[in-house]
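Asks: Here you go, sequence then predicted model.
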Amino acid sequence: MFQQDLSPVGGSLGLSALCAAVPLVTLFVLLGGLRLKAWVAGLISLGVALVIAIALFEMPVGQALLAGTEGAAFGFFPILWIVINAIWVYNLTVASGHFDVLRRSFEKVSPDQRIQAIIIAFCFGALLEALAGFGTPVAITVVMLMALGFQPIKAAAVALIANTAPVAFGALATPIVTLASVTSGVSDDPRLNVDTLGGMVGRQTPILAVIVPLVLVFVVDGKRGVRQMWLPSIVCGVAFALAQFVAANYISVPLADILAALVAAAAVVGLLRVWQPAHELTAADIEAETAAEDGGRAPSTRRQPSGISTSVTSSTGRGAATTTSDAATQDSRADVVRAYAPYVVIIVIFSITNIPAVKEFLAQKPFTFAFAWPGLEVLNTAGDPVSTTTFTFNWLPAAGTLMILAGLITMVVLKLSPAKAFKTYLETYVELKSAIITVMAVLALAYVMNLSGQTGSLGAWLAGAGAAFAIISPILGWIGVAVTGSDTSANALFGALQVQTAVEAGLDPVLMAAANTSGGVLGKMVSPQNLAIAAAAVGMAGREGDIFRKVIGWSLGLLFLMCVIVGLQATPVLSWMVPGS
């Protein structure tokens, strides 16, 4: 048995926290500085975390290794289980040819890549985040953007940046449900429940939602994009923000992202019926501009995702000729319905399984098991067992299993043979092999840091800022998500600490708990597991560092904004925004 000590290095919390930060610094330096492949950086950083846990935090070797195995297992189930099966559903549409139909349907809304970034990466991505979360929207939208002619690194950056504002309410508000469960016993404040915490988050992340579409058009087309596309960007952002705020505070926290995504998409489509940009930026324009920048050489072939090369290559093409031919293709209404069917099936399945009675039924045996990870015995600093040593195996209600069910229905709807569907499933694993290693390594790293006390030491040191902690609070959430790739995990990690610190510093516990979630969403785009998923999806496995450098500035910039927002909400300037304050 091992009991955590947050100040094991020389009895100093500051020195211990400095040592605890080494695995994180190692990970980001290897990834962004030395440009190592994400799976290599993840494994090396895991090794560093193990050494520090054993040598400095005095965790027994066996306990440290068991912590790593539980983290790796959690990385595969439920996280990779969701991502792999979600991409399989997508790959079924590619194998049947219906993905091209879906893409042409989106193109008919607008051939402009800036509009496509808003509708697909932001609106459609938010819908996928609401239903599944855990990397699913990045995995699917990044390849959709590629198929529409986006350059690989730009498609990855757009998909990652778009996956911010919706994250807090992802997977039907799982991060907020988790936050409520870990904070309710820490303070006697009756507001620490799903509705109030969701309402508070719904008064923070909508501010990000207004800005993110503008960021997307800037990433796609620079200052020209912002100048020409500020109107649809603002319309989309404001529509999403208002819907998310209203849903989170007055309708339903779990449905916040679903309603916001649908309202935002409808607002953009409605605007395009009465307004069109003076100039449309198409895939052919991007090719021509790239060729001109390269000195007039012919456009180079875009690198395609390994598991879906045939369909994507045919749909992206190499210039205006393919685009013109593609635009002339007329799809039947039946084909269009089939193309949208997989996503309708996903929505229906997830909606049914989240009906309270159904959800409660599936949470029981034999559909859900919870068991102590064999041999792993860890106590926190107070001498109580750490909850993360209990592994929950919800094999049937897991989002990944529901994705398999959706895939089987999709197989029938798209008229694919079982043999073809099974072959596609195996190809999906091969396609994501490096991402699988990365995610399991990073989650193993997170569990070693969490259970050895390294993460707690870092958090406790930051919490020593007192009243100034209001400004620092979102950074804790950012660190948690950057390491684990999950806002849910970050809330489980730091939620209780946020409330404890708030009580000691005289800050509002609801505000600090919500800040963990809202700050965390901005760490999603730099999480190694999300970077690995995006890189694998666009055929850039091993070049995660390039994508990291493309998005890190936006992640830190938006984090700074969130720190300012939370800091002001902790003062009379914006304290009126805190429910029940």
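Replies: Arrived safely.

Asks: CA atoms for contacts and neighbours, from now on please.
Replies: OK.

Asks: Identify each buried residue in stretch 410-424, please.
Replies: Judged by neighbour count (16 or more other Cα atoms under 10 Å), stretch 410-424 contains these buried residues: 410, 411, 414, 416, 421, 424.

Asks: quick one: the residue lying closest to the fourth one once chain neighbours are set aside from residue 313, how far?
Replies: With sequence-adjacent residues excluded and distances taken as Cα to Cα, 6 or more residues apart in numbering, residue 416 is closest to residue 96, at 6.8 Å. For residue 96, the distance to residue 313 under the criterion Cα to Cα, to the nearest Å works out to 15 Å.

Asks: Next: residue 183.
Replies: Separation of residue 183 from residue 313 (Cα to Cα): 49 Å.

Asks: Just want to know which of the two has more residues nearby.
Replies: Neighbour count, other Cα atoms under 10 Å: between residue 183 and residue 313, residue 183 has more, with 25 against 18.

Asks: Who's the closest spatial neighbour of that one, skipping the chain neighbours?
Replies: Excluding the flanking residues, the one nearest residue 183 by Cα to Cα, 6+ apart is residue 496, at 5.0 Å.

Asks: so the one you found makes contact with residue 182?
Replies: Yes - the pair residue 496 / residue 182 is scored as a contact, 5.9 Å apart, by Cα atoms under 8 Å.

Asks: out of these two, which sits in the busier spot?
Replies: residue 496 (23 against 20).

Asks: And the more buried one, which helix or strand is it part of?
Replies: helix 487-505 (DSSP states H and E).

Asks: got the buried residues for that helix?
Replies: By neighbour count on 16+ other Cα under 10 Å, the buried set for helix 487-505 is 487-503, 505.

Asks: Now tell me what touches stretch 541-559 from outside.
Replies: Stretch 541-559 has contacts (Cα atoms under 8 Å, 6 or more residues apart in numbering) with 31-38, 153, 156-157, 160-161, 208, 434-435, 474-475, 478, 519, 522-523, 525-526, 528, 531-532, 535.

Asks: quick one, strands of the stretch 351-500 of the chain?
Replies: Under the criterion DSSP state E, counting those that start in this stretch, strands of the stretch 351-500 of the chain are mapped to 369-372, 378-379, 390-393.

Asks: and residue 411, what does it touch?
Replies: Per Cα under 8 Å, 6+ apart, neighbours of residue 411: 92, 417, 418, 421.

Asks: An error on my part: the question was meant for residue 578.
Replies: Applying Cα under 8 Å, 6+ apart to residue 578 gives the contacts 200, 510, 511, 569.

Asks: structure B:
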Amino acid sequence: MEWFHNYAALNDHIVLTALVVAIPIFFLIWALTIKKMKGHIAASLTLVLAIIIVVLVYQMPVSKAVSAALLGITNGLFPIGWIILAAVFLYNLTVKSGKFDIIKASISSLSEDRRIQVLLIAFSFSAFLEGVAGQGAPVAIAAAMLIGLGFDPLKAAIICLIANVPPVPFGPVGTPTIMLSTVTEIDVLKITQSVGAQVTIISIIIPIFMMLVMVGWKKTVEVLPAVLVTGVSFAIPYFLITQFVGPELPSIISSIISLISLAVFLRFWKPKTIYRFENDKEDAASNAKKYSAKEIMVAWSPFIILMVVMFIWSTPGFKGLINDLEWFVLLETWPGLDNVFQAAPIVTEPALYTANYKWEFISAAGSAIMLTAIITLFVLRIKPRTAIKVLGQTANQLKFTFVSISAILGFAYVANYSGLSFTLGLAFIETGKLFTIFSPIIGWLGVFLTGSVTNSAALFGKMQQITATYLELNPLLTVAANHTGAIMGKLISPQSIAVAAGAAGLAGRESEIFRKTMKYSLMLLGIVIIIILTQAYLFPGTLPEI
């Protein structure tokens, strides 16, 4: 049965249609912020409501709506849920082995200051993981590590979500930006240059913003030199690589340089006062057991191995080899979702909106993390029986997280295949010249809907280009704005929040994270809008010409 998208299904009125089909989004925000509903319940109800809405408004066949939801649920479990399970399992193994105490001592030897520890782990180390893996692994691992160091779980989750912003456009291995180039057919280096120029500014702001969220202005000033070293040492290589190389390496190389720069800087500089938590002991460092270099190296080995394995997994050669061997699960046509057609103005001629499922289970980031966990069993001499027990405990710990993620991805796929996402995007075109302001908001909304900057690029990248051309703007401005606005949407994406909640042991408390991150997300989105307006009207020459 053929079925066509109808983006203005209600009286041929795009704005009216957008307001009605946005009801599931309004419900989700209400459920999390006002009702304070548990995340897995709110997400599940949102999915059911979305199916009802698209069936009634768009006349989407029930079978296709349910099929789209099942495709999203499947993607929520594999690969997203697989990544979270592997990441938290790896962390739990290090705790079970007792080696995490050594990791904590080694970080304290660099600095006992909790602010410095956040810069090292939540920003620099997490950025490396985003550059090579993405898909929730950086937030999951960094949040788990901070909690292991004694951080409040809620604070750790929020800080890690904020810290994860700058590396996202070019992680994993440039995938979101490559997708944006693919859908717009604009040269990938020009898009990389445009996005890089915008996000370079953000990458200096984020470490400062993290500190303000964590401790306020006065205590941020005390460590401002370290904050600036962290941000600037990330920003400079980030800018140079985006301007002259391409999208694959900015996040990877910049994060390594930032991590090394901060570690070296701490050899010569210390904050005047050490910031500790109330339950920390001031003489903990002097009384702490001293470990040898070998003991520290062994304790850190799971994460060192993880970096190596992730780097190998991210290389085109490895991915090409695995794909050539056809080690993946592939359904070229997802059952019950065939013959869904997109319509103008998204495409010039009605075109089939493909529906397939592919899980590259060997080259998936979750498999790389799980392989690291298996290697860790031998390195840390953990018995298989103990590992199986830890894996079972980890799965039980994350059960509600899996429900939340699956339901949110189900909603995202229903939104995409019904045309709901496109209706919302097209409604913004009605803003005319104000589209410059709304352009990053569309990217922000795209990530809220899908949980992915890559998906936001696929959804709205072409529309951003067409609209800019219609309004006689440089298409690179709005295309890049879609990306830069999108990364701020990661803070409030229900998928990202579910990942953070799962890693922090806060399943059921997603609403608390959402309420906190919403205001930070809006603040950062406001900064992005200022950057876009500055580029559009004060310094248009900073953008490449197409």
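Replies: Received it, and whenever you're ready, just let me know what you need. None of the values given here were measured: they were computed from a predicted structure.

Asks: Residue 64 of the first structure is nearest to which of the strands of the stretch 351-500 of the first structure?
Replies: strand 378-379 (10.0 Å; Cα to Cα).

Asks: name the helices or strands packed onto that closest one?
Replies: strand 2-3 (3 or more Cα pairs under 8 Å, 6 or more residues apart in numbering; DSSP states H and E).

Asks: Mean distance between the strand it packs on and the second structure after superposition?
Replies: With mean Cα distance after the TM-score superposition for the first structure, strand 2-3 of the first structure departs from the second structure by a mean of 1.4 Å once superposed.

Asks: circling back to that earlier point, counterpart of the residue nearest to residue 183 of the first structure in the second structure?
Replies: When the second structure is aligned by TM-score structural alignment, residue 496 of the first structure is paired with residue 462.

Asks: That match touches residue 183, doesn't it?
Replies: Yes - when contacts are counted by Cα under 8 Å, residue 462 of the second structure is listed as touching residue 183 (6.0 Å).

Asks: Might one say that residue 486 of the first structure is in contact with residue 163?
Replies: No - using Cα under 8 Å, residue 486 of the first structure is not in contact with residue 163, being 11.8 Å away.

Asks: Now for these two: what residues contact both?
Replies: In contact with both residue 486 of the first structure and residue 163: residue 524, using Cα under 8 Å, 6+ apart.

Asks: Just give me the neighbour total for the equivalent of residue 464 of the first structure over in the second structure.
Replies: Using TM-score structural alignment, the equivalent of residue 464 of the first structure in the second structure is residue 430. Neighbours of residue 430 of the second structure under the rule other Cα under 10 Å: 12.

Asks: ditto for the one 10 residues further on
Replies: A count of neighbours around residue 440 of the second structure, defined by other Cα under 10 Å, yields 30.

Asks: Could you do residue 228 of the first structure as well?
Replies: Neighbour count of residue 228 of the first structure, defined by other Cα under 10 Å: 17.

Asks: do the same with the one 5 residues further on
Replies: Neighbours of residue 233 of the first structure under the rule other Cα under 10 Å: 26.

Asks: mind checking what residue 336 of the second structure lines up with in the first structure?
Replies: Aligned by TM-score structural alignment, residue 336 of the second structure pairs with residue 375 of the first structure.

Asks: what do you get for residue 256 of the second structure?
Replies: By TM-score structural alignment, residue 256 of the second structure lines up with residue 262.

Asks: Quick check, that match in contact with residue 120.
Replies: No - judged on Cα under 8 Å, residue 262 of the first structure makes no contact with residue 120 at a distance of 11.8 Å.

Asks: Compare the two (neighbour count), which wins?
Replies: Neighbours were counted for residue 262 of the first structure and for residue 120 using other Cα under 10 Å; residue 120 has more, 24 against 17.

Asks: what about the closest residue in space to the more buried one that isn't next to it in sequence, which helix or strand?
Replies: Leaving aside its chain neighbours, residue 120 of the first structure sits nearest to residue 141 (6.4 Å; criterion: Cα to Cα, 6+ apart). Under the criterion of DSSP H and E, residue 141 of the first structure resides in helix 136-147.

Asks: picking that back up, secondary structure of the match of residue 256 of the second structure: a strand, I assume?
Replies: No - Residue 262 of the first structure: not assigned to a strand; according to DSSP: H, G, I helix; E, B strand; the rest coil it is helix.

Asks: And what about residue 253 of the first structure, helix, strand or coil?
Replies: Taking three-state DSSP, the label given to residue 253 of the first structure is coil.

Asks: What residue in the second structure is paired with it?
Replies: Checking TM-score structural alignment: residue 253 of the first structure goes with residue 247.

Asks: ok, its match touching residue 181?
Replies: No - with contact defined as Cα under 8 Å, residue 247 of the second structure does not count as touching residue 181 (10.5 Å).

Asks: Give me the more crowded residue out of the two.
Replies: For residue 247 of the second structure and residue 181, the more surrounded residue by other Cα under 10 Å is residue 247, and the numbers stand at 28 against 22.

Asks: If you drop the residues flanking it in sequence, what lies closest to the more buried one?
Replies: Closest residue to residue 247 of the second structure apart from its sequence neighbours, by Cα to Cα, 6+ apart: residue 174 at 4.6 Å.

Asks: Could you report the neighbour count for the equivalent of the one you found over in the first structure?
Replies: Residue 174 of the second structure maps onto residue 173 of the first structure when the alignment is built from TM-score structural alignment. Using other Cα under 10 Å, residue 173 of the first structure has 27 other residues around it.

Asks: Pick out the residue closest to the middle of the second structure.
Replies: residue 490 (5.2 Å; Cα atoms, centre = their mean).
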